[in-house]
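Participant: no sequence on hand, only this structure:
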């Protein structure tokens, strides 16, 4: 079946679905269309196999609404999985971007959208409350992004949880790959930033520490990719194995995931460097944010060294430590 045929088939199936399946009274229309879409698993598999999931999925939505002339076809992004999926969003003084972030998430039939507004002195909280779907957690004090993610993860019940920051709006379409990889069995789906950091000689100290943590845990293939960066997705298994409280220190959470055998890989590649709003505390060398991240990585390395061995994967090929013990016994018989 050609790509054009897939799209036409999807449109016809969407049109047929609205004519043959009655929506239950009081049901949410977006969730109803999502359920109808999931019944077309064969089409979903074919579209995914040829990299045409998004246009085929959108053709299904357009076909559905072609029978409803009173309704404009919405720009929804249906999920390729029946697993319950959630989004957790951190927000602190993000009145300029929080609505666009939430609106992108509302294009997806998420089971839960959790927005953690903390330490805000602007209108972020009031703007978040205009959403009819989001669960808003409000804290007067500043928690920090990572603590907020830990809180958000703890209250979710979904099988897959995507973590984002309100200052970096991400198109709904770009989140699908993170959902898909987690649905396929990945426990930690990271954002691949390796293509955006340049050559090793150009790396800053934070990128070097991220790479060293992965390398020390025998995962050089992960490069600089880290749970410190958004978006990333976790399976319910990952949240339970890592522990939601440990998500407050993302590098430590990653070290735990690596040490306990969770499946960690790449969920997608989104350049968040260009989108990230520059603040006075995250610009320049040795700024407070980079120092915090460096400290988190040292905590993660310390945890891994205690759990595995002090040298992690690095074997000491030079020192003959048993000879040192012999010398000590010769000079200090009481030892």
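Facilitator: That came in fine, so what should we check first? Just so you know, these numbers come straight off a predicted model, no measurement behind them. Numbers count the residues shown, from 1 in each chain.
Participant: please count neighbours and contacts with C-alpha atoms only from this point.
Facilitator: Noted.
Participant: any idea how far residue 162 lies from residue 54?
Facilitator: Taking C-alpha to C-alpha, to the nearest Å as the measure, residue 162 and residue 54 are separated by 19 Å.
Participant: more crowded one of the two?
Facilitator: Neighbour count, other C-alpha atoms under 10 Å: between residue 162 and residue 54, residue 162 has more, with 24 against 19.
Participant: next up, the contacts around the more buried one.
Facilitator: 85, 86, 87, 88, 178, 179, 231, 232, 233, 234 (C-alpha atoms under 8 Å, 6 or more residues apart in numbering).
Participant: leaving out sequence neighbours, find the closest residue to it.
Facilitator: Of all residues not flanking residue 162 in the chain, residue 233 sits nearest, at 4.2 Å (C-alpha to C-alpha, 6 or more residues apart in numbering).
Participant: can you tell me the SS state at the one you found?
Facilitator: Under DSSP: H, G, I helix; E, B strand; the rest coil, the three-state class of residue 233 is strand.
Participant: check which residues of the helix or strand hosting residue 126 are buried.
Facilitator: Using DSSP states H and E, residue 126 sits within helix 124-128. Across helix 124-128, burial judged by 16 or more other C-alpha atoms under 10 Å covers 124, 125, 127, 128.
Participant: and the first one, how close does it get to residue 107?
Facilitator: The reference is to residue 124. Counting by C-alpha to C-alpha - residue 124 and residue 107 are separated by 20 Å.
Participant: also this one, for the comparison:
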């Protein structure tokens, strides 16, 4: 069990002799927190992301998974002091989370993305929640639900949580960053589950881990829209498919109706 303590500032004041970038990350040899940042051609935003990561805690490591980048992203990450893992070819969506987690040494794993600069004040609540006993600390972000037409990804998130008996989570999901997990969760569900975030959440809940939406970061306003106006949005298709895979796992665990009653229907009596 993690011992409770206050988070301490990460980056130290820069001296005149220190020519490194201000806020350069420091990789503690025995970190409490591992910050995992998948990155694919994110040289424009990565320095800002690392600057905030450097301030999360003094007992921290920062891992950048350069996923098929061709714009110098790995060199930038190394310049800022991050532990860099490179893949020559794109590994696919969310696979970088697994790769980073496998290399992580911390007791708390914080997952963020390289294309969104989220202030450290918005990141620390996820780490603190795990320190305080939460196993999976979710972003309390449900997506827009007030319009006439609701996005399929938002529907998928709400539907999965309802099927899990966790309507209290609304649309909170491991699909959305930031989120944090305790080491014991990852040890239980396995690294492979991290490649399919909704599946990882199902695995955690099936094992009785404490999953909470702990802090709201409005990532919908920050996340770059890559497929605006396309009816065949490949990312929407992928995320909806991830949720269907998670539902399938729930059915395998709880039966053909996912644990929901049939109220004694005598189906075999009717021909």
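Facilitator: Done, it's in. These figures come from a predicted structure and were not determined experimentally.
Participant: how far does stretch 201-211 of the first structure sit from the chain's center?
Facilitator: 21 Å (C-alpha atoms, centre = their mean, to the nearest Å).
Participant: and stretch 221-233 of the first structure, by the same measure?
Facilitator: For stretch 221-233 of the first structure, the distance to the chain centre is 8 Å (C-alpha atoms, centre = their mean).
Participant: now that stretch: buried residues?
Facilitator: Using 16+ other C-alpha under 10 Å as the test for burial, stretch 221-233 of the first structure gives 222, 223, 224, 225, 226, 227, 228, 229, 230, 231, 232, 233.
Participant: so where is that stretch in the second structure?
Facilitator: Counting by TM-score structural alignment, stretch 221-233 of the first structure lines up with residues 168-180 of the second structure.
Participant: cool, stretch 152-162 of the first structure as well?
Facilitator: Residues 100-110 of the second structure are matched to stretch 152-162 of the first structure when aligned by TM-score structural alignment.
Participant: tell me the counterpart of residue 223 of the second structure in the first structure.
Facilitator: Taking TM-score structural alignment, the alignment pairs residue 223 of the second structure with residue 276 from the first structure.
Participant: and its match, how many neighbours?
Facilitator: Residue 276 of the first structure, neighbours per other C-alpha under 10 Å, totals 13.
Participant: which ones are touching it?
Facilitator: 167, 168.
Participant: repeat for residue 207 of the second structure
Facilitator: Residue 207 of the second structure neighbours (C-alpha under 8 Å, 6+ apart): none.
Participant: now which residue in the first structure aligns to it?
Facilitator: Under TM-score structural alignment, residue 207 of the second structure pairs with residue 260 in the first structure.
Participant: what about the nearest residue to residue 18 of the first structure once chain neighbours are set aside, distance to residue 231 of the first structure?
Facilitator: Excluding the flanking residues, the one nearest residue 18 of the first structure by C-alpha to C-alpha, 6+ apart is residue 64, at 5.7 Å. From residue 64 of the first structure across to residue 231 of the first structure, the span is 31 Å (C-alpha to C-alpha).
Participant: and residue 214 of the first structure, helix, strand or coil?
Facilitator: Per three-state DSSP, the local secondary structure of residue 214 of the first structure is helix.
Participant: pull the distance from the helix or strand containing residue 32 of the first structure to the chain's centre.
Facilitator: Per DSSP H and E, residue 32 of the first structure falls inside helix 29-38. The chain centre lies 24 Å from the centre of helix 29-38 of the first structure; the measure is C-alpha atoms, centre = their mean.
Participant: which positions in that helix come out as buried?
Facilitator: 30, 32, 33, 34, 35, 36, 37, 38.
Participant: which residues touch the third one?
Facilitator: Remark: with contacts taken as C-alpha under 8 Å, 6+ apart, residue 33 of the first structure is in contact with residue 61.
Participant: quick one on the thing from earlier: hang on, the residue nearest to residue 162 of the first structure packs against residue 163?
Facilitator: Yes. Residue 233 of the first structure lies in contact with residue 163 (C-alpha atoms under 8 Å); the separation is 6.2 Å.
Participant: residues contacting residue 206 of the first structure?
Facilitator: Counting by C-alpha under 8 Å, 6+ apart, residue 206 of the first structure touches 290, 293, 294.
Participant: distance check, it against residue 261 of the first structure.
Facilitator: On the measure of C-alpha to C-alpha, residue 206 of the first structure and residue 261 of the first structure end up 25 Å apart.
Participant: which ones are touching the counterpart of residue 243 of the second structure in the first structure?
Facilitator: Residue correspondence to the first structure (TM-score structural alignment): residue 243 of the second structure is matched to residue 297. Residues in contact with residue 297 of the first structure (C-alpha under 8 Å, 6+ apart) are 209, 210, 213, 251, 252.
Participant: which residue in the first structure aligns with residue 262 of the second structure?
Facilitator: Under the alignment (TM-score structural alignment), residue 262 of the second structure maps onto residue 316 of the first structure.
Participant: that match - how many residues pack around it?
Facilitator: Residues lying near residue 316 of the first structure (other C-alpha under 10 Å) number 9.
Participant: can you give me the strands for the first structure?
Facilitator: Counting by DSSP state E, the first structure has strands at residues 85-91, 112-118, 135-139, 160-165, 188-191, 232-235, 264-268.
Participant: want to throw those strands into a markdown table with distance to residue 301 of the first structure?
Facilitator: Listed next are those as a markdown table, based on distance: least, C-alpha to C-alpha, whole Å:
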| stretch | distance to residue 301 of the first structure |
| --- | --- |
| strand 85-91 | 26 |
| strand 112-118 | 28 |
| strand 135-139 | 31 |
| strand 160-165 | 23 |
| strand 188-191 | 19 |
| strand 232-235 | 21 |
| strand 264-268 | 18 |
